[in-house]
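Chemist: Dropping a prediction and its sequence here:
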Amino acid sequence: MATRPKGKPIMPLAELTGKTTPNGFQWGATLFDFFFVYRIPCVNAITTMTGSKLLKVMESIGESGYAKAKAEVEWAAAEQDPKVVPVANTQELIEAYDLRVKLGIFNSYSMIDSIRESALKITEYQVHNEHPAEESSDKDGERDEDMEKEDEDEEKHRVKEDATEGPAPHAEEDGADDVSDSMDVDSQRSVIREPSMHEDEETLEEEPIMPIPPPPEIPVTSPFHPSHYPSPWPFIPFTVPRVPMLLQERIPLHLLPRTLYVHDPFNLLSVRRWKIVDTSWLSRPDIVRTYTLSFSPAMQEKVDKATKDAEEMEEFKARTLIILRYTRTRQQIENYEPIIEVPLPPYQRRLTKVEEGHLYISPVAKVGEGNHSVVYKTEWELPRDLLTEPHFCKTCMKESMKEEMKKLRESGRWDRMMRAACWGPKGLTQHPTAQTVIDAMEDVNDPPILEKDGEIIEREITCVVAPDTHPIEILRAFEKGKVWELFKKKRNQNSPANAANQMIISFAEEEEVPLPKGSTSSSPLSAAPRVRINPKLAYQNPYNNLCSHRTVTNVCPVPRTTRFTVAAKLSIEHDKHLAREAENYQNFPEHFFQHWSGYNLVPPIRNPVPVHALVPQFFGYYTPVLEHENQEKVKDEEKGDEDEEDTDEEEEASVQKPYLSPILLLEHCGNPIDPDTVSDDEQEECRSLLLRFHAAGWLHESVAARNILVQKCPPTEFPATWLTTEAERSPSFRLIDFGRSRKYTKSEERMMEETAALKLFRVDYGACL
């Protein structure tokens, strides 16, 4: 029997934590970074520990050179740091959807009557002319008849719904995904049209005739103006199968729409059980309610500061000229070619605030209903610029550079530039001229750029890049590496003006090429002058014009907006849970919303668990704005009370404004779990959510299976991955429903919730020890 080493015990010292995520738990990059350890020699007690922590322990006690653990020590030393994993690229998903629109497969759902009717005629022609029966075998004929019957049934259903059927399941979801307690979408519609299945006919109220407020005035400058929707956009809400896509990307709070126009033709915002017979969107006139974004006072101050900081940063970026200095290839160096510099177009200012968004709500997309609230899957329309970035065609840039250099050579200016730099076919021809002197020669180089496309240039950032570098990659690297913040901080420090307004960043280096044998040149091949050329370059947006290189794979034009699927939670009248839940979302730490790489050790769970987001993304809490008509009615009512004290109660009720629920917008995160069907690994991940919630100082106060949602795949995976087999899927889980949640002070309260979670999954407490 092997003997255990009799070393020093591993004490739980705070300074020897190893790598952790912001939630404070131990972290490992892979499952191979976790080890079973005897903390105390000769004591039969095993502890799970991360490799990074073990490495620190071994270094502290002088055992890092232990020969038998050499491979493990090297592995731990090379382990990556924890990092935030972004969700599936939203811009790529938008462009994929645009491409499907370009193919015309959604034309039958267009709001434009002529396009919709034409598409429906084409569909009918294809259905009746595909696979003639006389050309098929008997077996194939039977199959085709079944298919035709299915198509006819589907067509009848479409006619019944007035060509506006409810949303088909998303590509990421099964048909059972859209409602609570395992109801599918079709049965959901049946519940609405035939309430006797789940509730008595008497419990449904006859929908009253409500005044329709005037539609909001949308200025032409708004991306939501009708003139910005090219054909076949816009589409009828809740009709296009498997779209719009889920919005899973985190939106900074200062970029949430300040005003929300809610399209509610079915009066669902009143949160009453209306008797609705026809749920097709076009069966009713559109009713648009105006809502405003609401924050707690403390969060409003943070949002205002974030908006101000964003405006200052965008102004700083727009007044900074980015210059690409291309490194030369070995052949270019050997041919004594100069170094080329190209200034990029002015930085495209990003949004610092969003004035408006539009929300569409329908009874066909009801998700679930509780004692205090009701949840719908809704379509949220946002400015496209909020979640996309401008395009930059690399091919256009290369062609423009070649054209500019050709013009310089034909005009003779190229030769003058080379002579001014004392540079010839074999390198330096005489003592080199200083680069600053060359740049000041108006006959050689263009004068310094003080203004470019309307932007006043105050500073420059020169980026040394490889010849095949895409400009967009540089801009992304700036954001990821916080280059803008560092440059701005440097400029604010006490440094010389020239140094503060210039920065050089190297993304690549030139190859060192020795002088060829027998060369008489005294200058190294790398000592070449810099020549700045100014080709015509421009960023591109798909809602304007794209170049011919991009129109092959991208759609142009497209609307200046795009739609997403989000969950909208409404509350009954006089209920305060929704407002408390919205405030809790604003107080949650940032890591609650982040997906992290690797795994956490979350005691008392002994196995590593993934570190997905803990809660859904928060997209704002919106409260209704009192319409002008209601304001006038309230004033008239107050005046009438002064003049006539015996006003009839029915008249007072008739002028009373209808109740409109506030709206909590959240990420749609799937369906409630079934504790009886989850695997051991999945139930440990579900329990880890509550333990992470507790570790941050929060008490949930409503631990139940309905408040833990599951998605087939993590949001960090693209929807195509969600179509894999069940065995290959890796589901993700979230906690929801925080209307009762609060900070706790007594550990007993936390222990009671953790015990409730164990009972939920039928796990004995002893199994966790």
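Modeler: Okay, I see it.
Chemist: all contacts plus neighbour counts: C-alpha atoms, from now on.
Modeler: Fine.
Chemist: the strands in the stretch 1-150 of the chain, which residues?
Modeler: Ranges of strands within the stretch 1-150 of the chain are 26-28, 34-38, 46-50, based on DSSP state E, counting those that start in this stretch.
Chemist: Check those for me and report the most buried one.
Modeler: Comparing those by mean neighbour count (mean count of other C-alpha atoms under 10 Å), strand 26-28 ranks first with a mean of 28.
Chemist: Run through the neighbouring helices and strands of it.
Modeler: Judged by 3 or more C-alpha pairs under 8 Å, 6 or more residues apart in numbering; DSSP states H and E, strand 26-28 is in contact with strand 46-50, strand 596-601.
Chemist: hmm, who's touching stretch 96-114?
Modeler: Contact with stretch 96-114 is made by 115-120, 163-164, 231-236, 239-240, 553-555, 558, as judged by C-alpha atoms under 8 Å, 6 or more residues apart in numbering.
Chemist: Okay, one more to line up with it:
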Amino acid sequence: MSSQDQPDRGSTSKSDPLLNSKNSAEHIIKYPILPNDLDFETYRKTDKHYKEILDRFIPIASKSGVLDGEQVDSKEKRERTRYIMQMWPRDPNGEVMYEMPDGKMTSNRLPLWGATLYDFYFVKKTPSMDNMLTFISGSKIARWMRQKNELYAMDYIDQAENDEPEPRIIPPYHIGEFIELIEQQVHLRKTGRSMKVDKSTNEKISKCLLPPSEYPGRWPLVPFSTPTCRLQERIPFDKLPKTLIVHDPWGCLSGRNRKANGKQKWSKATDVVHTYILLRPSEEHARALVDASTTTTGGTQEAHLYITPKRRLGVGNHSYIYQAELELPRELLVKPKTCVTCSCEGEVISKEQNGDRVRELFKANKQHAPYCEHLDDGVPRPKIAKVSVTAKLTMPSTDDENHEQQLANEAWNYMHFPDHFFEHWNGYNIIRPCQDPVPVGAVVPQFYGYYMPKKKGRGFKSPILLLEHCGTQASMSSLTLEERRECWSLLERLHLGGFVHNSVYERNVLVQNGPIQWSPFERSSLHPRFRLIDFGRSQEDEAGTRALFEHSRADIEFGLDFIHHPNF
């Protein structure tokens, strides 16, 4: 079909010229126009035109030797859906390709990035030699072609320069929308149980983040009596709570095996409260941890954490993992809303001339939080909100192993991981030796602080590592080849970012429904998203020497063989 027939969808010419080197605009796979909340990896899973392109590409690529040199079997076809599907046309008299300029890149600085699968190409390094193929991104080769004045394939250059979207961070689903929904349900008495406190007092008590009198309506609520949404947005370190009030009626902080039973009810529990302090790395000694209250100012001063054996997610070699409720100031999670009328209140601070019209810019004199009076829907809005996080606790150390040090080491790694380990980007990277594009999601969970008891006291109290809850353990035997390669790419990006894992097992890969930018109610197993975890033994490896020893282990755990596989 021609580009005129389907201007907004991916298409190929009538003769199926995938991997064709002719210089014609109709041979280019045209870009789809994506909705604002979609990246191409999500869109292609349900795009029938992409499936049509793929069904035509595989037989052509197989016969041309790009795949196995033979017809691809049905299992391979079913398990792989990301391919480089186009050949960049070369001028027969063009130069040999040596040094290449940078193309578009995300913050991880990997050189081969494309917004869609249509932004990667095979290309002949030497135009006259068909057997010297390499793969490259469209933005990278288009810049090289401009530099060398090889304008033989102007339609390809124009598409790479003008049509490909720029790299952009994909923010996770904004948790404020879920919090507002729960507030409405609590107000309508469809969820939640009120805590028994004297709401006439203005004095703060250990049960609550705020004085009881500051809680409206049915708040404060009994812990775990309402649904909570996973906190997946990144919180800057300087905004993390400096003090953490931990509610632990059943002694989970002791690092012992606390089994769940039907008698463990918060409404009947005798609350036991501990005070914890946020720690941060010392500038003088990188692996030392010091009291953050002496080195940071501003930000969130206090939060409450609730732990119960009923929400234990798993047990490691030296730790217990819990799904915990974290109570934070609402303003940290929900954006205040102001209507147009209120946003224009206040003094004029500047004017913009646009032809005969003058646009006045206002500075509001009043702060409307959480809602201005015109948007008030009658639902009480408390100054706090609860979210779900993962709390990792350590077992007491033994003569053979220092479990506390492992948790401290993991916290140090999270504090020193580069920013791009935590970021979700649109598009794909090609990470050698794999030649199939892989999505550029986050590598590790979001980090929400490492806390130590303010006072040691009697008995052991575990430090607390707060992290994003990223799903369940992935089973490599149930993943497709393509998904296993995506898991491998996370480990390789960890290596390229200057760290070695030192504990490469499938249990340290988590999978959750996606995409990350959708509401939890809309996410699906059709869009799996993966993350690496457990960095207690990890360490810096900027030279990459230790990473070499992990490759063979990774091939075994992820069920891959990059040396002997015909595509590598």
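Modeler: Arrived safely, thanks for sending. Note that the structure is a prediction, hence the values are computed from the model and not measured.
Chemist: Give me the TM-score for this pair.
Modeler: Once superposed, chain against chain, the TM-score is 0.74 (TM-score structural alignment, normalised by the length of structure 2); 460 aligned residues with a C-alpha RMSD of 3.1 Å.
Chemist: related to what we said a few turns ago, the contacts of stretch 96-114 of structure 1 in helices, which ones?
Modeler: Here DSSP state H is the test, and the contacts of stretch 96-114 of structure 1 give Ile115, Arg116, Glu117, Ser118, Ala119, Leu120 as lying in helices.
Chemist: Looking at those, spot the one nearest Leu246 of structure 1.
Modeler: Nearest to Leu246 of structure 1, judged by C-alpha to C-alpha, of those is Arg116 at 25.1 Å.
Chemist: Same question for the residue most central in space within structure 2, what's its three-state structure.
Modeler: For structure 2, Ala442 is the residue whose C-alpha lies nearest the centre (C-alpha atoms, centre = their mean; 3.9 Å). Of the three states, Ala442 of structure 2 takes coil according to DSSP: H, G, I helix; E, B strand; the rest coil.
Chemist: what's the counterpart of it in structure 1?
Modeler: Aligning on TM-score structural alignment places Ala442 of structure 2 opposite Ala613 in structure 1.
Chemist: now the helices for the stretch 451-600 of structure 1?
Modeler: Remark: helices assigned in the stretch 451-600 of structure 1 by DSSP state H, counting those that start in this stretch are 471-480, 483-492, 497-500, 577-587.
Chemist: so the shortest one corresponds to what in structure 2?
Modeler: The alignment of helix 497-500 of structure 1 onto structure 2 (TM-score structural alignment) covers no residues at all.
Chemist: swap in the longest one?
Modeler: Per the alignment by TM-score structural alignment, helix 577-587 of structure 1 matches residues 406-416 in structure 2.
Chemist: Please point out which parts of the matching stretch sit buried.
Modeler: Gln406, Leu407, Ala408, Asn409, Glu410, Ala411, Trp412, Asn413, Tyr414, Met415 (16 or more other C-alpha atoms under 10 Å).
Chemist: mean offset of that stretch relative to structure 1 (after superposition)
Modeler: Superposing on structure 1 and averaging over aligned pairs (mean C-alpha distance after the TM-score superposition for structure 1), stretch 406-416 of structure 2 comes out at 0.5 Å.
Chemist: Dump the ones in helices among the contacts of stretch 96-114 of structure 1 to JSON lines, plus distance to Cys393 of structure 1 and neighbour count.
Modeler: Output for those, formatted as JSON lines (distance: C-alpha to C-alpha, whole Å; neighbours: other C-alpha atoms under 10 Å):
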{"residue": "Ile115", "distance to Cys393 of structure 1": "32", "neighbour count": "18"}
{"residue": "Arg116", "distance to Cys393 of structure 1": "34", "neighbour count": "18"}
{"residue": "Glu117", "distance to Cys393 of structure 1": "37", "neighbour count": "16"}
{"residue": "Ser118", "distance to Cys393 of structure 1": "36", "neighbour count": "12"}
{"residue": "Ala119", "distance to Cys393 of structure 1": "34", "neighbour count": "19"}
{"residue": "Leu120", "distance to Cys393 of structure 1": "37", "neighbour count": "16"}
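Chemist: State the pair within those that is farthest apart.
Modeler: Greatest spacing in those, by C-alpha to C-alpha: Ile115 and Leu120 (8.7 Å).
Chemist: Thought Pro171 was touching Gln517 of structure 2, still the case?
Modeler: Yes: look at Gln517 of structure 2 against Pro171 with C-alpha atoms under 8 Å: they come within range, at 6.1 Å.
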